[in-house]
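> just to be clear, the model below is a prediction. Sequence and coordinates:
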Amino acid sequence: MTDAPLRLVVLGLSLSSSWGNGHATTFRALLRAFAARGHEVLFLERDVPWYAAHRDLPDPGFCRLALYPDLGALERWRGEVASADAVIVGSYVPDGVAVGRWAQDAARGVSAFYDIDTPVTLAKLERGDHEYLSPALIPGYDLYLSFTGGPTLRRLEERYGSPAARALYCSVDTQNYHPLDVPRRWDLSYLGTYSPDRQPTLDRFLLEPARRAPELRFAVAGPQYPDDIDWPANVERLEHVGPADHPEFYAASRYGLNVTRADMIRAGHSPSVRLFEAGACATPLISDRWAGLDEIFTPDRDILLADTAEDVLAVLRDGDETRRDALAEAARRRVLHEHTAEHRAAELEAHLREAAARRASRPGRIPAELPAG
């Protein structure tokens, strides 16, 4: 693989629909920027009814998108995968183990796994849950791209046999995410799909402050929240906010809230895309704490950290808008300097070329036999 343009095939959870998942937003930003570097991308997506009913990008202009109904239908694309410089299989792809076996068998270039859920994946493997990845597949991928950095990368190599584990964090498409001049509707907002392990923190950092401060206004946007949640009257619920409306949602908030899943807190070094989206929109964030966050944003300069409802209320009741605006501008500068889709696309290209160079240094390499089953 020289410096010539690359042909890449991605088998991911979704590109066409952002409903109920964060994968589509990640893939859209990354692959749009990757294509802008002169590369060719084919995205293969399993055609499932829950995304079919909520497709907000059925025809992306930056890459080819093809839907396949079942595993057997992937054979149509074997030639494309074989001739590609690289193939990437994403986490949470339906029948992901079988898809991974097929991709490794078909690929003649670099094969990679892109884990947008690394701590969740590793927790599942520890339980023997091989929903979309099995330990036997990991050594067969030339490259393990991970949403989580830090010590987890060494664990993937030393315990699971990955030839190369590399961090590839999420990012933001700054063409779509930027500051907007809109009326402020909320003092604090949260954008995210319901998750049982995030809900206690959402209760502590948003619902409890809302109960204690009826004069303040809050919002929670995202699908799949249970009907039995007792929402305070000053919390506005939005079932879904599409990516095109994210910037206006952030801009309408004095502060945004970042809540991290329990597995990702334990692993650390797992920044959420909302950190970069809100930052690009110049909306300052209040976040829970986890190892590695200070490598992404500097606490009290780019982001505010909280432990209790009282911490959150102290921020929201502080009328110093000069400080709030300074936080917002610092966060935006940090994102633009380090965390745009263009940064990630360049990193992806470098990782793929590095993996290709490793393959080329092993002449006569015979692809490993795929696990049975």
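Okay, I see it.

> every contact and neighbour count from this point should use C-alpha atoms.
Fine.

> now for the host helix or strand of residue 358, which elements pack on it?
Take DSSP states H and E as the rule and residue 358 turns out to sit in helix 341-360. The criterion is 3 or more CA pairs under 8 Å, 6 or more residues apart in numbering; DSSP states H and E, and the helices and strands that helix 341-360 contacts are helix 23-36, strand 110-115, strand 143-146.

> take the one below as the second:
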Amino acid sequence: MKHRPHVAFFGSSLVSTYWNGAATYYRGLIRALSVLGYRTTFYEPDAFERQQHRDIANPTWAKVVVYPATEQGVSAALDAARQADILVKASGVGVFDDWLEREILSLQAPNRTVIFWDVDAPATLERIQRNPSDPFLALIPRYDLVLTYGGGPPVIDAYRALGARDCVPVYNALDPATHYPVAAQPRFAATLAFLGNRLPDREARVHEFFFKPAAELPKADFLLGGNGWESNLPELPNLRCLGHVYAHDHNAFNCSSRMVLNINRSSMARFGHSPATRIFEAAGAGACIVTDAWEGIERFLEPDREILVAHTGEDVARHLESISEQRARAIGAAAMRRVISEHTYAHRAALVHRILNGLTSDGRSSNSTSLRSNAGENALLEISLNPQTGA
């Protein structure tokens, strides 16, 4: 790609994190891709009150097109995108997903790549397994490439078994320009803080890993952020609920408690290799992170040195009781060093750049196997820091 490739990206929202955890991922990747010379137009529907809860203005590193959440609106958006070099349909747009997944394939051409980018591969694959007549199943082999933001070998193998030409994970990461240490704020002070929306396949795990330790440790303070919890809170005097926490407050949220909790949704925990955006946000802020256990953690952060792992709610309580503030700060500092050196969106964008330039005529990435290793991603950092290299 000698010219500046134009990417038309259909996703949930770039400008709002409201009921939209993928926004941080989109922002970090698209901003980093712009450094490499990619021009992105992000198409998002005017839906779910996201435009009324915007976190950012329209950025300089991408063009944002907000279309009406109607059949006519999505059809016009797709028509406007037909001149792009690369078209991306992300999972979970939330409006006319089935229609978009089918119709975007009509724009395939020898000089145009059409990608399905799954930002919730475990949920997508479990949905297909439950419903063999799911219309997306027949479309998988037609996409030039499937990218995912997590899942590792289980997701790669599953997508290939379903006929994908290739599947490569592009993991969540840190954008050091937006997530970094700030001064603590009393309104976010707590012993343990958790930020996550109430979702059906995470709710039981939140009760186990967050509410249960809160009940066991009445002298500790627990802080909950995210949408949907107000109607399902246990009556505990040491528990506070904030509701939606805007993106501009995430750094202060992560820097104001002794530890920050990560709880994966059930499907992500089962597939493993799926670090949530909040892990990298918190690590970038230097927070001491406690996470529920899932396979593949050590690929991203070293347990007990850069992150604490809990298999049960009792493990969370034990960490809170046994880890001193000094050691918690040391763990947070080690996590920050690790993600800055290996897990930034500059690393991920360089990986995407290599994938796109390595596609063969049959859509399979000529070097995708090597690209899946941390060493492969580290070797690509030079490209991300010097856009002329390999462009």
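Sure, I can see it. Because the structure is predicted, anything quoted here is derived from the model rather than measured.

> the helix holding residue 358 of the first structure versus strand 110-115: what angle between them?
140 degrees (axes from the mean of the first three to the mean of the last three CA atoms, to 10 degrees).

> quick one, which of the helices and strands packed on helix 341-360 of the first structure is nearest to residue 186 of the first structure?
Among those, the nearest to residue 186 of the first structure by CA to CA is helix 23-36 (23.9 Å).

> tell me how many other residues crowd residue 89 of the first structure.
28 (other CA atoms under 10 Å).

> likewise residue 64 of the second structure?
Close neighbours of residue 64 of the second structure, defined as other CA under 10 Å, add up to 19.

> counterpart of residue 239 of the second structure in the first structure?
Using TM-score structural alignment, the equivalent of residue 239 of the second structure in the first structure is residue 235.

> my read: that match touches residue 216, true?
No: applying CA atoms under 8 Å as the test, residue 235 of the first structure and residue 216 come out as separate, 9.1 Å apart.

> comparing the two, which residue is more hemmed in?
A direct count of neighbours by other CA under 10 Å for residue 235 of the first structure and residue 216 places residue 235 higher, at 20 against 17.

> ok, now which ones touch the more buried one?
207, 210, 217, 218, 219, 220 (CA atoms under 8 Å, 6 or more residues apart in numbering).

> out of those, who's nearest residue 59 of the first structure?
residue 220 (29.2 Å).

> ok, the match of residue 239 of the second structure to residue 256 of the first structure distance?
Remark: distance between residue 235 of the first structure and residue 256 of the first structure (CA to CA, to the nearest Å) = 14 Å.

> for stretch 326-345 of the first structure, list every residue counted as buried.
327-332, 334-336, 339-345 (16 or more other CA atoms under 10 Å).

> widest-spaced pair of those?
Taking every pair in these and measuring CA to CA, the maximum separation is 27.1 Å, between 327 and 345.

> all helices for the stretch 201-350 of the second structure, in order.
203-206, 212-216, 250-255, 266-271, 277-284, 297-300, 313-322, 325-342, 345-357 (DSSP state H, counting those that start in this stretch).

> which stretch of the first structure lines up against the fifth one?
Spelled out, that is helix 277-284 of the second structure. Against the first structure, helix 277-284 of the second structure falls on residues 273-280 (TM-score structural alignment).

> contact partners of that stretch?
With contacts defined as CA under 8 Å, 6+ apart, stretch 273-280 of the first structure is touched by 26, 170-172, 174, 177-179, 191, 247, 250, 256, 258, 284-285, 328, 331-332, 334-336, 339-340.

> near residue 159 of the second structure, how many other residues are there?
Neighbours of residue 159 of the second structure (other CA under 10 Å): 22.

> okay, and the aligned partner of it in the first structure sits in which element?
Counting by TM-score structural alignment, residue 159 of the second structure lines up with residue 156 in the first structure. Using DSSP H and E, the element containing residue 156 of the first structure is helix 151-158.

> buried residues of that helix, list them for me.
Those would be 152, 153, 154, 156, 157, for helix 151-158 of the first structure by 16+ other CA under 10 Å.

> of these, closest to residue 92 of the first structure?
residue 156 (17.8 Å).

> surely the closest one meets residue 162?
Yes: using CA under 8 Å, residue 156 of the first structure is in contact with residue 162, at 5.8 Å.

> redo the helices of the stretch 201-350 of the second structure as JSON lines? Include distance to residue 112 of the second structure.
Converted to JSON lines, the helices of the stretch 201-350 of the second structure look like this (distance: least, CA to CA, whole Å):
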{"stretch": "helix 203-206", "distance to residue 112 of the second structure": "41"}
{"stretch": "helix 212-216", "distance to residue 112 of the second structure": "51"}
{"stretch": "helix 250-255", "distance to residue 112 of the second structure": "38"}
{"stretch": "helix 266-271", "distance to residue 112 of the second structure": "32"}
{"stretch": "helix 277-284", "distance to residue 112 of the second structure": "30"}
{"stretch": "helix 297-300", "distance to residue 112 of the second structure": "33"}
{"stretch": "helix 313-322", "distance to residue 112 of the second structure": "49"}
{"stretch": "helix 325-342", "distance to residue 112 of the second structure": "31"}
{"stretch": "helix 345-357", "distance to residue 112 of the second structure": "11"}
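
> residue contacts, the corresponding residue of the first structure for residue 314 of the second structure?
With TM-score structural alignment as the criterion, residue 314 of the second structure lines up with residue 310 in the first structure. By CA under 8 Å, 6+ apart, residue 310 of the first structure lies in contact with residue 209.

> from residue 300 of the first structure, how far off is residue 310 of the first structure?
From residue 310 of the first structure to residue 300 of the first structure the distance is 17 Å (CA to CA).

> shared neighbours, residue 235 and residue 216 of the first structure?
Residues touching both residue 235 of the first structure and residue 216 (CA under 8 Å, 6+ apart): residue 210.

> I'd like the next helix or strand past the biggest strand by length in the second structure.
In the second structure, ranked by residue count with DSSP state E as the criterion, the top strand is strand 39-46. Sequence-wise, the next helix or strand downstream of strand 39-46 of the second structure (DSSP H and E) is strand 63-68.

> the helix or strand that that next one is followed by: average distance to aligned residues in the first structure?
Counting by DSSP H and E, the next helix or strand C-terminal to strand 63-68 of the second structure is helix 71-80. The superposed helix 71-80 of the second structure is, by mean CA distance after the TM-score superposition for the first structure, a mean 4.2 Å from where its aligned residues fall in the first structure.
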